[in-house]
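In: I need the structure of the sequence given here:
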Amino acid sequence: MYAKTGFINDANRIFEEIPEKNIVVYNTMITGLLRCRFIVEAEQLFDNMPEKDSISWTTIITGLTQNGLFKEAVDKFKEMGIEGFCMDQFTFGSVLTACGGFLALDEGKQIHAYIIRTDYQDNIFVGSALLDMYCKCRNVKYAEAVFRKMRHKNVISWTAMLVGYGQNGYSEEAVRIFCDMQRNEIHPDDFTLGSVISSCANLASLEEGAQFHGQALASGLICFVTVSNALITLYGKCGSLEHAHQLFHEMKIRDEVSWTALVSGYAQFGKANETISLFETMLAHGIVPDGVTFVGVLSACSRAGLVEKGYHYFECMVKEHRITPIPDHYTCMIDLLSRAGRLEEAKNFINQMPFSPDAIGWATLLSSCRLNGNLEIGKWAAESLHKLEPQNPASYILLSSIYAAKGKWDDVAKLRKGMREMGVKKEPGHSWIKYKNKVHIFSADDRSSPFSDQIYAKLESLYLKMIEEGYVPDMSFVLHDVEKSEKIKMLNHHSEKLAIAFGLLFIPDGLQIRVVKNLRVCGDCHNATKYISRITQREILVRDAVRFHLFKDGVCSCGDFW
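Out: Predicted structure coming up:
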């Protein structure tokens, strides 16, 4: 009782007063110490036990795992096996959680092999732990194999597989397995529903997410903060800020995740003033921000060019809230300075950082050097990125863009040759749009769609009208030394333009056209989409790898600052 209520000193006093201590008393005291994070004392007491049983070993393994000491937990499990003690479902569950915690796939496989030789292979608890371990170790194929072989599955098993898909980037599979789960009459809990909504958010699938919102309302699970937070994130990532805001205000209980989800939604949409106002309101309500909250605030400042405010919040994070900056925060600051064209200042900031930027940080600086045509700092950033990640194509592609813009085609050719020699491959750009519950994916100059003839005819018609309206193709975004007519053709067949043309053909008038792209939208496509929105009088929402762009009446919500 004393241990569970946190009065560990009183628990220890009672423990010391017991004249004859048995195994149960020792196990209880060890559990209490571990619960109160007295790790060293718990291990010493465990080592000094005159006699141990399987529960003793499981207690120490579980406690170490719960305190994040994953390797130590696995080592204790090995000792337990050497000592000849029997393991149960709780032992296996805890040690598999530990393996997933520090990505120990080899140890996890060995434990799996041992489980197969025991009577616990068909245990739901152990099977779910195996699923979770393989997913955390990013081996989805093994997780699927375990899932298929499980004779009995409960909501925990299904949720473990669903979450595993979501965490490893298989969001469509996560949605599919949720539907399979319901067909098997397994009722989701708040964690399951929140997880599938998060997968819809990653897919920017507003329609499916809205359906799950309806399910949350019908089932009563909407009252759980985990579900409401996931929905706020969904609406934010789908660009439906009014729904996110409405849901936020309808919540009876909010936590720091609720506030951060809304802050991040406004930030991604580039609404800097609204983001900052919301953040200040959050502070006024006594909600303590975390590092993720500040990533949202700093990125909002970055996308609006609010350099001084960005500096202010960065210092506020460190000095007032005692949050140690991580690479994401430094990348936001690099982005803030670079986007504002203060490249020398960004370089000085990097040189004063306690550690070198990660790949995203260098790519951010390099991207801004391309936009500003700064070859000197661009070469420095490209070389730094190449040293850090030799196989990262960004160092070649972005530097090639700078050379191409300056007409240095020999240097472009050298970079391409270097890419071939190093075996570096550029990530292809893809854009996709959802229509009638099907995702239609396009790549540049793609003719695989059965509607290709209609799409290309639509683009040609739009191009002629855009030229009449004053549109001028930006040839600097073509990295090939070819004729002007060929460059125009390349630009006009970019993946996002194909997806937008598809939307104009099939999405009914009055409905917003929603396109998602895996890379950053290029400057020419951004400019062209403004013209398209004005010519067609359609609202077009493009979510790229960086942010949202809402095009309406020839204007983009980003203010041409992204």
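
In: going by C-alpha atoms from here, please, whenever you check contacts or count neighbours.
Out: Noted.

In: all helices of the stretch 201-350 of the chain, in order?
Out: In the stretch 201-350 of the chain, the helices defined using DSSP state H, counting those that start in this stretch lie at 206-219, 225-237, 241-250, 256-268, 272-284, 291-304, 307-319, 327-339, 343-351.

In: I'd like to know which of those helices is closest to I488.
Out: Closest approach to I488 among the helices of the stretch 201-350 of the chain (Cα to Cα): helix 327-339, 27.1 Å.

In: elements contacting the closest one?
Out: Using 3 or more Cα pairs under 8 Å, 6 or more residues apart in numbering; DSSP states H and E, the elements in contact with helix 327-339 are helix 291-304, helix 307-319, helix 343-351, helix 359-372.

In: pick the most buried one from those.
Out: helix 291-304 (a mean of 25; mean count of other Cα atoms under 10 Å).

In: got a list of contacts for that one?
Out: Applying Cα atoms under 8 Å, 6 or more residues apart in numbering, the contact partners of helix 291-304 are 260, 263-264, 266-268, 270-272, 275-276, 279, 307, 309-310, 313-314, 317, 323, 325, 328-329, 332-333, 335-337, 339, 558, 561-562.

In: which of these count as buried?
Out: 260, 263-264, 266-268, 270-272, 275-276, 279, 307, 310, 313-314, 317, 323, 328-329, 332-333, 335-337, 339, 558, 562 (16 or more other Cα atoms under 10 Å).

In: of all the helices and strands packed on helix 327-339, which one is nearest Q44?
Out: Q44 sits nearest to helix 291-304 of all the helices and strands packed on helix 327-339, at 35.5 Å, using Cα to Cα.

In: got the angle between that closest one and helix 327-339?
Out: Orientation of helix 291-304 against helix 327-339 (axes from the mean of the first three to the mean of the last three Cα atoms, to 10 degrees) gives an angle of 10 degrees.

In: mind checking how far helix 291-304 is from the chain centre?
Out: Offset of helix 291-304 from its chain centre (Cα atoms, centre = their mean, to the nearest Å): 16 Å.

In: what's near enough to touch M49?
Out: Y26.

In: circling back to that earlier point, in JSON lines: the helices and strands packed on helix 327-339, plus distance to P450.
Out: As requested, these are arranged in JSON lines below (distance: least, Cα to Cα, whole Å):
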{"stretch": "helix 291-304", "distance to P450": "38"}
{"stretch": "helix 307-319", "distance to P450": "48"}
{"stretch": "helix 343-351", "distance to P450": "46"}
{"stretch": "helix 359-372", "distance to P450": "35"}
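
In: I have a second one here; can you model it like the first so I can compare?
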Amino acid sequence: MRTVFQASKKRLFWDACKLFDEMPQWDVVSVTALICQLTRQNRYVESFYIFSRMLEMEIKPTEYTLASLIHASTALENLNLGKQLHGFAIKTSFNSNVFVGSAVLDLYAKRNTIEEAQMVFEDTRNPNVVSYTSLICGYVKNKRSNDAMKIFRTMPEKNVVTWNAMIGGYSQTGHNEEAVNLFVEMLRENLVPTQNTFPCVFSSAGNIAAIKMGKSLHASAIKTLVNIGVFVGNSLITFYSKCGSMEDSLQVFNKLADKNIVSWNAMINGYAQNGRSKEAIEFYRDMQEKGVKPNSVTLLGLLFAFNHMGLVDDGYAYFNEARLKNPGLLEPAHYACMVDLLARSGRFLEAKRFIQDLPFDPGIGFWKALLGGCQIHMNNELGEFAAKKILDLNPSDVSSYVMVSNSHSAGGRWVSALSVREEMKERKMKRVPGCSWIEVGCEIRVFVNGDQRYGYQDEIRGVLRCFLAHVVESGSSSSLLL
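Out: Reported below is the predicted structural model:
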């Protein structure tokens, strides 16, 4: 069938060329129309063939011709070809045209050449919403959220694609509160969200476990969308599982009309990460009964489930089955999960042998997994070995130093622990402070150690004194000083 389809496409192309050759007079309108039609059908190579014929006949292309061809080079991921067309546009004075400029800007933004994208934007006369949005996407892709926001705030006109780009950018770079707040602002601007808007917002709400806010967003999705498609549904399943509400995840899963492998994986991983390993394994078996073929994410979720239950032999069995029957499923994360499973179960000789037999060089994650197991079971000798490997592999990773220091402290090696801390000071390494947050209504309040931002210190201390007084009245002793 595929061969017939390809033959059909090829025949259509030659029919078009034949028709083109038989035209009594070639002009720029007819040539541009054919090029645009070919690019819309994803027949990019043929469009460039027609362009070469056009140049042979000395027919001067228009801005629409060049814009269409530049989009084709972007689709082909051919930066050099796009640069040649950009150079051609400069020679023919089309570079400042908004259609050509937007196409070139999109090319550079998608190929991670953001400085060139900025220059093209500045050269474009009267940039439109497409030009602005392409530049914003480029900044977002290069993790320059502040620059993206500056452009976003100065835009004379925004559409839903622009808002989606900003919300998605904040979500992908860990600015979860900002992503949710931007979505609320979008609604206040009377823009209607699309199927592409909600997954990013659900992801952000899930990352901060804001279940009340997430449920409000869920209600908004039901109200706004004609039906919740699988893409939005999968993000909802993941959101609820991150908030620990697997019952809500299951409800969304059951209501999905069209489930795919991502839907099943979201449930399996959700159960595993919430410590409900039995349900994860049962879901996997149900998935197999329904004929859904597992992938690497499925296997990883299953190994996590076995890890939580300490079922080493079962984990080994599924891992070896994949290694023998479908080795393409295995990735470094699966091997690291097996090391973690073995180390947490105290089977250190097997864990060390497993690392030595790896088909690739183990990364820092493998040694961290081994060190974590050594801390649990107080295996000081192997822990020391793993700690040395960690610091050798990444001397600039703060979390590695903290983990190694904690390992020394747990083993009573105070001199070694102090030595690691001193080295951190010498290298001017700062530990990233942990944080906690609370959801009040639909507002998220985030707190870090020594936080002075909110100005409620007296109220917070007053509540803590009430708690302490209650503890004292209950007959418990406490050395807490407020």
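
In: kindly provide the TM-score of these chains.
Out: After superposition, the two chains reach a TM-score (TM-score structural alignment, normalised by the length of the second structure) of 0.84; 463 aligned residues with a Cα RMSD of 3.5 Å.

In: those helices in the stretch 401-550 of the first structure, which residues are they?
Out: Counting by DSSP H, counting those that start in this stretch, the helices of the stretch 401-550 of the first structure are 409-422, 452-469, 484-492, 495-506, 523-536.

In: I'd like those helices as a markdown table, with distance to K136 of the first structure and mean neighbour count appended.
Out: Compiled in a markdown table, the helices of the stretch 401-550 of the first structure are given as follows (distance: least, Cα to Cα, whole Å; neighbours: other Cα atoms under 10 Å):
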| stretch | distance to K136 of the first structure | mean neighbour count |
| --- | --- | --- |
| helix 409-422 | 31 | 15 |
| helix 452-469 | 40 | 15 |
| helix 484-492 | 40 | 15 |
| helix 495-506 | 33 | 23 |
| helix 523-536 | 38 | 20 |
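
In: just confirm Y139 of the second structure contacts I151, I think it does.
Out: No - between Y139 of the second structure and I151 there is no contact under Cα atoms under 8 Å: 9.5 Å.

In: neighbour count winner among those two?
Out: Between Y139 of the second structure and I151, Y139 has the larger neighbour count (other Cα atoms under 10 Å), namely 26 against 15.

In: identify the residue of the first structure aligned to P433 of the second structure.
Out: By TM-score structural alignment, P433 of the second structure lines up with P428 in the first structure.

In: swap that for P359 of the second structure, sorry
Out: Match for P359 of the second structure (TM-score structural alignment): P354.

In: if I look at its match, how far off is E389 of the first structure?
Out: According to Cα to Cα, to the nearest Å, P354 of the first structure and E389 of the first structure sit 20 Å apart.

In: the two: which is more packed in?
Out: The neighbour comparison of P354 of the first structure against E389 (other Cα under 10 Å) goes to E389, with 14 against 8.

In: enumerate every residue touching that one.
Out: With Cα under 8 Å, 6+ apart, E389 of the first structure has these contacts: A359.

In: aligned partner of it in the second structure?
Out: For E389 of the first structure, the residue aligned by TM-score structural alignment is N394.

In: measure how buried the residue mapped onto T159 of the first structure from the second structure is and give me the count.
Out: Aligning on TM-score structural alignment places T159 of the first structure opposite N164 in the second structure. When neighbours are defined as other Cα under 10 Å, N164 of the second structure has 24 of them.

In: do the same with K109 of the first structure
Out: For K109 of the first structure, using other Cα under 10 Å, the count is 17.

In: could you say which helix or strand contains it?
Out: helix 105-116 (DSSP states H and E).

In: remind me what that helix packs against, helices and strands.
Out: By 3+ Cα pairs under 8 Å, 6+ apart, helix 105-116 of the first structure packs against helix 89-101, helix 124-136.

In: what does V297 of the second structure correspond to in the first structure?
Out: Per TM-score structural alignment, V297 of the second structure is aligned with V292.

In: quick one, what contacts S477 of the second structure?
Out: When the contact criterion is Cα under 8 Å, 6+ apart, the partners of S477 of the second structure are V471.

In: next: I397 of the first structure.
Out: The neighbours of I397 of the first structure, taking Cα under 8 Å, 6+ apart as the test, are K426.

In: swap in A340 of the first structure?
Out: Taking Cα under 8 Å, 6+ apart, one finds 305, 307 in contact with A340 of the first structure.

In: mind telling me what it corresponds to in the second structure?
Out: In the second structure, the residue matched to A340 of the first structure (TM-score structural alignment) is S345.

In: same question, K552 of the first structure
Out: Under TM-score structural alignment, K552 of the first structure pairs with no residue in the second structure.

In: again with G239 of the first structure
Out: G239 of the first structure maps onto G244 in the second structure, by TM-score structural alignment.

In: please name the nearest non-neighbouring residue to its match.
Out: Counting by Cα to Cα, 6 or more residues apart in numbering, G244 of the second structure lies nearest to N274, which is 6.3 Å off, once chain neighbours are set aside.

In: where's the one you found relative to F51 of the second structure, distance?
Out: Computed as Cα to Cα, the N274 of the second structure to F51 of the second structure distance reads 57 Å.

In: which of the two has more neighbours?
Out: Neighbours per residue, other Cα under 10 Å: of N274 of the second structure and F51, the larger number sits with F51, 21 against 17.

In: what about the more buried one, helix or strand, and which?
Out: Going by DSSP H and E, F51 of the second structure is part of helix 44-56.

In: rewinding a little: I'd like the helices of the stretch 201-350 of the first structure as JSON lines, with distance to R416 of the first structure appended.
Out: Formatted as JSON lines, those follow (distance: least, Cα to Cα, whole Å):
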{"stretch": "helix 206-219", "distance to R416 of the first structure": "39"}
{"stretch": "helix 225-237", "distance to R416 of the first structure": "35"}
{"stretch": "helix 241-250", "distance to R416 of the first structure": "42"}
{"stretch": "helix 256-268", "distance to R416 of the first structure": "33"}
{"stretch": "helix 272-284", "distance to R416 of the first structure": "39"}
{"stretch": "helix 291-304", "distance to R416 of the first structure": "31"}
{"stretch": "helix 307-319", "distance to R416 of the first structure": "36"}
{"stretch": "helix 327-339", "distance to R416 of the first structure": "26"}
{"stretch": "helix 343-351", "distance to R416 of the first structure": "26"}
